[in-house]
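**Student:** With the sequence up front, the predicted model follows.
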Amino acid sequence: MNYLDTPSGRRIAHHLSPGRGPCIVFLGGFRSDMEGTKAVHLDDWARGQGRAFLRLDYSGHGRSSGRFEDGCIGDWADDATETVARLIDGPVVLVGSSMGGWISMLVARRLGRMAGFVGIAAAPDFTEDGFWSSFDEGQRARLMRDGQIALPSAYGDPTIVTRRLIEDGRRHLVLRDPAPDMGRVRLLQGTDDADVPRDTALRLLDHLRGDVRLTLVKGADHRFSDPRCLSLIEAALRDVLAPDSQGPAPGPS
């Protein structure tokens, strides 16, 4: 475990496994961290393949500095972009889980050098198309008046949605603008996902350019982390990485 201090004063926890490029970068979801099942499993898989692999905690997540409630999409995209830019030379393959799919598109827009993208229940623009669009007038009024509201969560403590999260999210929407170059793209989506509807995956499929394929997995939920789903993520990564040639191990820029 190592830490990187960003120009904004945030301290970002990360783990970089050496290997040949393109480096695989795992970008997790809303309130998740780099010790989650998918992140750790894929790190182990990449080491077995001799592949470089980077995982990190956004500010307010896991072991990074800050409070979750103080963060927003722009902050977390800055954290990811700065970490990748400073630690990895050359092309990258981004693996974006849920919110990490949105972060991946922002990183691609800012950084470029994309060799590919694997989206797992990718949730671009979810603060607007998920949270805000589902709020009734009372919830919207409380959010604007009090600065936050609490929503029940199937994953433990209530989810705190802040006014800053919503307003910042609007400044970083990606499905309303031309898509960045993501390289070869493989999207994975469970049909029993209660958090990200399959319509989002279809919209993303239409939005992205180039070699883009979507796999719908019957019965899979949002976690997408049982052995069958983990095997499908591995297969998607092998597919994205297939055309590349061996490159140097990543190091500090």
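**Tutor:** Sure thing, it's come through.
**Student:** Going by C-alpha atoms from here, please, whenever you check contacts or count neighbours.
**Tutor:** OK.
**Student:** what about the helices in this protein?
**Tutor:** Secondary structure of the chain (DSSP state H): helices located at 37-49, 73-87, 99-111, 126, 133-134, 137-146, 163-170, 198-207, 227-241.
**Student:** closest to residue 28 out of these?
**Tutor:** Taking Cα to Cα, helix 99-111 is the member of those nearest to residue 28, at 4.8 Å.
**Student:** Could you list every helix and strand in contact with that closest one?
**Tutor:** strand 20-27, helix 73-87, strand 92-97, strand 114-120 (3 or more Cα pairs under 8 Å, 6 or more residues apart in numbering; DSSP states H and E).
**Student:** Which among the ones you listed is found nearest to residue 146?
**Tutor:** The minimum distance between residue 146 and the helices and strands packed on helix 99-111 falls on helix 73-87, with 20.0 Å, by Cα to Cα.
**Student:** State the distance from residue 181 to residue 104.
**Tutor:** Using Cα to Cα, to the nearest Å, residue 181 is found at 11 Å from residue 104.
**Student:** Between those two, tell me which one has more neighbours.
**Tutor:** residue 104 (30 against 19; other Cα atoms under 10 Å).
**Student:** residues in contact with the more buried one?
**Tutor:** With contact set as Cα atoms under 8 Å, 6 or more residues apart in numbering, residue 104 has these partners: 27, 77, 94-96, 117.
**Student:** Which positions within stretch 125-141 qualify as buried?
**Tutor:** The neighbour-count check on stretch 125-141 (16 or more other Cα atoms under 10 Å) flags 125-128, 130, 139-140 as buried.
**Student:** okay, how far is it across that stretch, tip to tip?
**Tutor:** End residues of stretch 125-141 are separated by 21 Å (Cα to Cα).
**Student:** neighbours around residue 89, how many?
**Tutor:** Neighbours of residue 89 under the rule other Cα under 10 Å: 18.
**Student:** do the one 3 residues further on as well
**Tutor:** Neighbour count for residue 92, taken as other Cα under 10 Å: 26.
**Student:** Tell me how far it lies from residue 52.
**Tutor:** For residue 92 relative to residue 52 (Cα to Cα), the value is 10 Å.
**Student:** Pull up the overlap in contacts between these two.
**Tutor:** When contacts are counted by Cα under 8 Å, 6+ apart, residue 92 and residue 52 are jointly contacted by 21-24.
**Student:** Among those, which pair sits farthest apart?
**Tutor:** Largest separation among the shared contacts of residue 92 and residue 52 by Cα to Cα: 21 and 24, giving 7.7 Å.
**Student:** Check it against this one:
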Amino acid sequence: MSATEFFDSPQGRRIAYHRSEGQGPWVVFLGGLKSDMEGTKAVHLEAWAKAQGRAFLRFDYSGHGESSGTFEEGCIGDWHEDTVAVIEALTKGALVPVGSSMGGWQALLLARALPERIHGLVTVAAAPDFTEDGYWASFTDAQKQALEELGHVELPSDYMEPYIISKRMIEDGRNNLVLRSDLSLPFPVRCLQGTADTAVSTETALRLVDHVACDDMRLTLVKGADHRFSDAACLALIEEAVVEVLRAAG
């Protein structure tokens, strides 16, 4: 496996990445909250892309994996800046972002920021607007008070140690919502969602499909698949979705 490389962003953050040259469009993996570029989906897609001779990029947001900073300092807007900076510096031409969970939100923000470069889009258990519709909407009065007084709350996770959610993350999330205003995706979009996902609901996936203006958008529900969406069958579905988007867009 190639060694991790690093990019210093215009915002002064040191971003870790793995990049492999090949035929465009570039497939770019956008990971989830507190995940990193060494996850099963990211590494599997890289191997697939290399076997296909396809250009590929995976990276760690600031406060994640090998990149600089701490998770508690970050927010959706910071990670959007990281995404745009890395892509502008390390890729050229058309893109096919593959966004997992929070990475699905990041993919939608990327499509809004660089629409002319998006060839197609794939999401896996996309979690747009989760800071508002998931966290804030479910906070108790005591948690909202703690957010004001302490500046953060601690939330349990089904997959790792508790999340520390800062007041800044909630407030910044409101500046990056994508389901409250028009969102046009004029390219092929494929969304994958497990019915046994306890982190992102099927209703969220349906809401996204209903909200977006797109002439070629499909949602695949996988019975029994959980939020990881990383067993062999699910990984094959991700591959198929990427191939379909590449083919559909010409």
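**Tutor:** Noted; the coordinates are in hand. Values in this document were obtained by computation on a predicted structure and should not be read as measured data.
**Student:** okay if I get the buried residues of stretch 125-141 of structure 1 as CSV plus distance to residue 189 of structure 1?
**Tutor:** CSV is the format used below for these (distance: Cα to Cα, whole Å):
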residue, distance to residue 189 of structure 1
125, 16
126, 15
127, 19
128, 20
130, 16
139, 29
140, 29
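**Student:** count of neighbours near the residue mapped onto residue 232 of structure 2 from structure 1?
**Tutor:** Counting by TM-score structural alignment, residue 232 of structure 2 corresponds to residue 227 in structure 1. Using other Cα under 10 Å, residue 227 of structure 1 has 9 other residues around it.
**Student:** Show me how far stretch 188-199 of structure 2 is from its chain's centre.
**Tutor:** 12 Å (Cα atoms, centre = their mean, to the nearest Å).
**Student:** Also stretch 169-178 of structure 1?
**Tutor:** 15 Å.
**Student:** so that stretch corresponds to what in structure 2?
**Tutor:** Taking TM-score structural alignment as the measure, structure 2 aligns residues 173-182 with stretch 169-178 of structure 1.
**Student:** Now the matching stretch: buried residues?
**Tutor:** Within stretch 173-182 of structure 2, the residues that count as buried by 16+ other Cα under 10 Å are 173-174, 176-179.
**Student:** Could you pull up the contacting residues of the alignment partner in structure 1 of residue 62 of structure 2?
**Tutor:** By TM-score structural alignment, residue 62 of structure 2 lines up with residue 59 in structure 1. Residues in contact with residue 59 of structure 1 (Cα under 8 Å, 6+ apart) are 10-12, 65-68, 71, 75-76, 79.
**Student:** now the residue most central in space within structure 2: how far from residue 37 of structure 2?
**Tutor:** Geometric centre of structure 2, nearest residue: residue 103, 0.6 Å, by Cα atoms, centre = their mean. For residue 103 of structure 2, the distance to residue 37 of structure 2 equals 11 Å [Cα to Cα].
**Student:** Between these two, which contacts overlap?
**Tutor:** In contact with both residue 103 of structure 2 and residue 37: residue 31, using Cα under 8 Å, 6+ apart.
**Student:** dump the residue contacts of the residue lying closest to residue 69 of structure 2 once chain neighbours are set aside.
**Tutor:** Nearest non-adjacent residue to residue 69 of structure 2, counting by Cα to Cα, 6 or more residues apart in numbering: residue 63, 4.4 Å away. Residue 63 of structure 2 sits next to 69-74 when contact means Cα under 8 Å, 6+ apart.
**Student:** try 7 Å
**Tutor:** 69-71, 74 (Cα atoms under 7 Å, 6 or more residues apart in numbering).
**Student:** and the equivalent of residue 22 of structure 1 over in structure 2, what is it in contact with?
**Tutor:** Aligned by TM-score structural alignment, residue 22 of structure 1 pairs with residue 25 of structure 2. Residues in contact with residue 25 of structure 2 (Cα under 7 Å, 6+ apart) are 55, 93-96.
**Student:** In ChimeraX, how would I select the buried members of the residues you listed?
**Tutor:** Filtering these down to the buried ones (16+ other Cα under 10 Å) takes a single ChimeraX command:
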select :55,94,95,96
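**Student:** Please spell out which residues along stretch 213-226 of structure 1 are buried.
**Tutor:** By neighbour count on 16+ other Cα under 10 Å, the buried set for stretch 213-226 of structure 1 is 214, 216-217, 220-225.
**Student:** Out of those, flag the one nearest to residue 197 of structure 1.
**Tutor:** residue 222 (9.5 Å).
**Student:** contacting residues for the nearest residue to the closest one once chain neighbours are set aside?
**Tutor:** Closest residue to residue 222 of structure 1 apart from its sequence neighbours, by Cα to Cα, 6+ apart: residue 193 at 4.5 Å. When contacts are counted by Cα under 7 Å, 6+ apart, residue 193 of structure 1 is found next to 220-222.
**Student:** Out of those, the closest to residue 159 of structure 1 would be?
**Tutor:** Closest approach between these and residue 159 of structure 1, by Cα to Cα: residue 222, at 16.0 Å.
**Student:** If I follow the layout properly, that closest one ends up in contact with residue 191?
**Tutor:** No: assessed by Cα atoms under 7 Å, residue 222 of structure 1 is found out of contact with residue 191, at 8.9 Å.
**Student:** Now do the same for residue 151 of structure 2: its match in structure 1.
**Tutor:** Residue 151 of structure 2 maps onto residue 147 in structure 1, by TM-score structural alignment.
**Student:** can you pull the contacts of its match?
**Tutor:** 162-163.
**Student:** if I look at it, how far off is residue 126 of structure 1?
**Tutor:** 18 Å.
**Student:** Also residue 245 of structure 1?
**Tutor:** 36 Å.
**Student:** This completes my enquiry, with thanks.
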